[in-house]
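Trainee: Mind looking at a prediction? Sequence and model below.
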Amino acid sequence: MAVFKHSSDSALVAPGEGRLGHAPRGHPALPEGKVGVVLANLGTPDATDYWSMRRYLGEFLSDRRVVDYPRWLWQPLLQLVILIRRPFVSGKAYRSIWNQGLDESPLLTITREQTAKLATRLESAFGDRVEVDFCMRYGNPSTDSVLRRLQARGCERILFFPLYPQYGSPTTATACDQVFRTLMTLKWQPSVRTVPAYYRHPDYLEALAGSVREAYEAAQTAPEVLVASYHGVPKRYLDAGDPYYCHCRQTTRLLQEALGMSDEAIETTFQSKFGPEEWVGPATVERVAALAREGRRHIAVISPAFAADCVETLEEIQQEIRDAFLAAGGETFTYVPCLNARDDHVAALEAIARQELAGWL
C-alpha cells in the first residue's frame, strides 16, 4: 500500500495501517475504527450471600428511575430498613434458581449466550469490523467497563441495545442514562445510537408466537387461557406519560393476532409489585387465582417483557404465581420460557441490530 512521505519523521498512512495520518514516527499504534454492538440487560448480583445481595439491591433501589421518591425520604428507609432485611429474602430467591455449575445467575448465563450467538451472526456478515459485547445496568459487567473496553478495541461507533421490547423509564431509560454518564467522562466520545422499543417488530413477534405454539404442543393438557405477565410499574408512571403500560397492552394484542386467539383465550397482567402505592394491574398472582376460581383449570403464563429468564420468571412465576393458581383449584400450569437464546430470537435481534446499524455497516 502506498505511503506518501511528508517529511523525514512523519508519513501519511492509509486507513487500517494502525497510525494516524501525518502522525510522527513512533506514535502509538491506533486500532482501525470499528462498530460495537452492546446488548444490555437489567443486572445480576455477583453471588447470593448477604453482602453481594445488599450491594446489588442498594445500586438497583437507589436508581431514581426505579424509585423516584425524594432522597431525604427514601434513602433512610432504604438503608436502615429495606437493605437490612431484603438481602436475606432476595438471596433465598436467587439461590433457588442459581446456575450452580457456573456460579452465576441464569440471566448472566443466558445474556452471554445471546451475545455469543449474535456475535457469530454479525461477524459472519461483517468480519472483524464489528465487536459484540454485553453489559448490565446493575452489577457486572458494568456499562462503563464494557463501553471503555469496546473503545479500547477501536470501536468509534457503538450501537447500544437495551433488551427491553417495551420502552419503560425504569428499564430502557435508565440503561441509556448509564451510557450517557460514561460518555460524560470520556475525552474522546464514540458515536452512539440506542435501539428503540421493538415490541412491534415482526421477527420478535414471530419468535414470541413460536414459543407459545411449542409450549402448547408440548403441554399434556391444552391451556384454556394464556396469561401475558409483564413487570409492573406504579400507575402514576402511566399518568405521567411513560408508554410502558400501553406497549405491554399492544404486545398482547399483537401476539393474540399472531396466534389467532380469541379475546377470552389471552389476558394481560402485571407482576412484581413493590411498595404501598397503586400499580398498574391486574396483578398476575391475584388474577391467576381468580381464573382458577372461575373454573379455568389449565393456564399458561408467558413473560413478553423479559428477553431472558431471571428471578422474576424462574422464581416469582414458576414458584409463587404457580402456587397461587394451584392453591385456588387450578390443575395444570404451563410456563412458556422467555425467548432466551432461541435461534429465532437471536435472528430477531440481528434483524433489529442491522436495521439500526444502517449507514454504519
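Mentor: Noted; the coordinates are in hand.
Trainee: alpha carbons only for contacts and neighbour counts from here, please
Mentor: Noted.
Trainee: what packs against the host helix or strand of Arg121?
Mentor: Per DSSP states H and E, Arg121 falls inside helix 106-126. Applying 3 or more Cα pairs under 8 Å, 6 or more residues apart in numbering; DSSP states H and E, one finds that helix 106-126 contacts strand 34-44, strand 130-139, helix 343-356.
Trainee: take a look at this one as well, against the first:
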Amino acid sequence: MKKAILLLNMGGPNNLDEVKLFLKNMFNDKRIIGAPKLIRKLIAFIIIKSRLKEATNNYRQLGGKSPIIAYTEKLVELLNIQLDADVFYVMRYTPPFAKDVLPSLKDYDKIFAIPLYPHYSTTTTASSYDDLFLEAKKLNLENRIQTIHKYYSNKNYNEAIVQRIKEALGTKNPKEYELVFSAHGLTQKIIDSGDVYQKHIKQNVYYARKELAKQGINFHKTHLAYQSRVGPMQWIKPYLEDKLASLELKKVIIYPIAFTIDNSETEFELDVEYKELAQELGFEEYIVAKSLNTLMGNVIKDLYKQMGT
C-alpha cells in the first residue's frame, strides 16, 4: 500500500514579493474574517494597505522570507528518512498550496493529513481542511484522506515542549524565572461563536505544567498569555504585554505554545518586538524558547501510528 503524510500549516512568504499574496490570501479567508465576500474583500484591502509596508520590513529583517519554510523542509526531510510513507507539506496562504501538491498524490492509497496546529480552531485546522478537501474532490481523492483534529494532550508532544523549555533554561535555576506560555490570540467574537481554540490552549498548558512537575522543573510561577493582537476589536486575554508588565520577577522564559514550527510570530514578534518591550519594562533576562521544529518528528511518527498504520 502506497501511503503519504501531508503536513498542513498556515505558511509564510517564500520571498518579499509573496508578502502581499500572504496577506491577501489570509484576510480573504472566510474563516478569518466572517463577513460577506464583498465586505471581506474591502476589509482585506484596507488591512493589506495599512500593513504591507511594515510586514515587508519585518520579513526583510528575517532574511527576506518566513523562517517557517526552512524549518518545515527540514522536518519533512527527517520524516522521509524515518517513515514508511512519503511526506509532503501544504501551506494555506503561500506556496506550496493544496492545488500544487495533491496532483502528485493521485497514485497513493492512503493520505494522512496532519495539521501542524495541535489545537483545533476554525481559523487554522478547519480553514486548512476546507482548502484541502476542496482540491481533493476535484481529483476524487477525498475518500483516501484520513484526518486528525487535535493532539495537544499527546505525551510525545508535551515532552518535546518541556525539552525546548529546558534548552532555553540551560543551567539556570527555574525558581528564579517566570515561565509564560504565549499563544496566538483570537478575537473574543470568534471564541464566543463556539471556537474551542482557547479551551484547547488552556488544556495544553495543564499538560505541559504536569510534564514540568513530573521532571522536577519548578518555575517561580507559570502563566498563559496571548500575542499577535491587531485592530480595535476585543481579543482573548490576558494580552502578553499586560502579562509581562505584571510579572513579579524580571527574568522570564517565553514558550510559544500555539506554534509547532518557528515563524515570524516567534522569531520576530516574540524575539524582537516583545523583547524590546521587556527591556523597556526593565527585565534582566527575556528568553524565547524555540518551537518544536524537528522535534515534531517524534510527534508526527506517534500520530501516524495512532491513525491506523
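Mentor: Arrived safely, thanks for sending. Quantities reported herein were computed from a predicted structural model and do not represent experimental measurements.
Trainee: quick one: TM-score?
Mentor: Remark: TM-score between the superposed chains equals 0.93 [TM-score structural alignment, normalised by the length of the second structure]; 306 aligned residues with a Cα RMSD of 1.9 Å.
Trainee: now the helices for the second structure?
Mentor: 19-27, 37-61, 68-82, 98-101, 127-138, 155-169, 188-192, 197-214, 240-246, 264, 274-280, 296-306 (DSSP state H).
Trainee: In a markdown table: these, plus mean neighbour count.
Mentor: Shown next, in a markdown table, are those (neighbours: other Cα atoms under 10 Å):
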| stretch | mean neighbour count |
| --- | --- |
| helix 19-27 | 19 |
| helix 37-61 | 15 |
| helix 68-82 | 18 |
| helix 98-101 | 17 |
| helix 127-138 | 17 |
| helix 155-169 | 19 |
| helix 188-192 | 15 |
| helix 197-214 | 18 |
| helix 240-246 | 16 |
| helix 264 | 20 |
| helix 274-280 | 16 |
| helix 296-306 | 17 |
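Trainee: And those: which comes nearest Tyr255 of the second structure?
Mentor: Closest approach to Tyr255 of the second structure among the helices of the second structure (Cα to Cα): helix 155-169, 6.9 Å.
Trainee: what helices or strands is the closest one leaning on?
Mentor: Counting contacts by 3+ Cα pairs under 8 Å, 6+ apart, helix 155-169 of the second structure is packed against helix 197-214, strand 251-256, helix 296-306.
Trainee: would you turn the ones you listed into JSON lines with distance to Pro36 of the second structure?
Mentor: JSON lines is the format used below for those (distance: least, Cα to Cα, whole Å):
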{"stretch": "helix 197-214", "distance to Pro36 of the second structure": "23"}
{"stretch": "strand 251-256", "distance to Pro36 of the second structure": "33"}
{"stretch": "helix 296-306", "distance to Pro36 of the second structure": "37"}
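Trainee: Now do the same for Leu75 of the second structure: its match in the first structure.
Mentor: Residue pairing (TM-score structural alignment): Leu75 of the second structure is matched to Gln114 of the first structure.
Trainee: for its match, what are its contacts?
Mentor: Asn340, Ala341, Val346 (Cα atoms under 8 Å, 6 or more residues apart in numbering).
Trainee: Give the burial count for the first one, as a bare number.
Mentor: Right, the one you point to is Asn340 of the first structure. Other residues within reach of Asn340 of the first structure, judged by other Cα atoms under 10 Å, total 19.
Trainee: Distance of the counterpart of Val212 of the first structure in the second structure relative to Met10 of the second structure?
Mentor: Alignment note: Val212 of the first structure maps to Ile165 in the second structure; criterion TM-score structural alignment. Counting by Cα to Cα, to the nearest Å, the gap from Ile165 of the second structure to Met10 of the second structure is 24 Å.
Trainee: again with Leu132 of the second structure
Mentor: In terms of Cα to Cα, Leu132 of the second structure sits 12 Å off from Met10 of the second structure.
Trainee: just checking, what residue in the first structure corresponds to Leu139 of the second structure?
Mentor: Counting by TM-score structural alignment, the partner of Leu139 of the second structure is Leu186.
Trainee: residues near that match, how many?
Mentor: Using other Cα under 10 Å, Leu186 of the first structure has 10 neighbouring residues.
Trainee: Also Glu264 of the first structure?
Mentor: Glu264 of the first structure, neighbours per other Cα under 10 Å, totals 9.
Trainee: Repeat that for Leu150 of the first structure.
Mentor: 22.
Trainee: need the contact list for the spatially closest residue to it that is not a sequence neighbour.
Mentor: If the residues on either side of it in the chain are set aside, Leu150 of the first structure comes closest to Gly36, at 6.4 Å by Cα to Cα, 6 or more residues apart in numbering. Applying Cα under 8 Å, 6+ apart to Gly36 of the first structure gives the contacts Val130, Glu131, Val132, Asp133, Leu150, Cys155, Glu156, Arg157, Ile158, Leu159.
Trainee: Can you tell me how far Lys117 of the first structure is from Glu315 of the first structure?
Mentor: Relative to Glu315 of the first structure, Lys117 of the first structure is positioned 26 Å away (Cα to Cα).
Trainee: again, but for Ser272 of the first structure
Mentor: For Ser272 of the first structure relative to Glu315 of the first structure (Cα to Cα), the value is 11 Å.
Trainee: Asp192 of the second structure pairs with which position in the first structure?
Mentor: Checking TM-score structural alignment: Asp192 of the second structure goes with Asp239.
Trainee: swap that for Gln61 of the second structure, please
Mentor: So, by TM-score structural alignment, Gln61 of the second structure is matched to Ser96.
Trainee: Do I have it right that that match meets Glu315?
Mentor: Yes. Between Ser96 of the first structure and Glu315 there is a contact under Cα atoms under 8 Å: 7.2 Å.
Trainee: Ala221 of the first structure - how many residues pack around it?
Mentor: Careful, residue 221 of the first structure is Thr and not Ala. Thr221 of the first structure has 15 nearby residues by other Cα under 10 Å.
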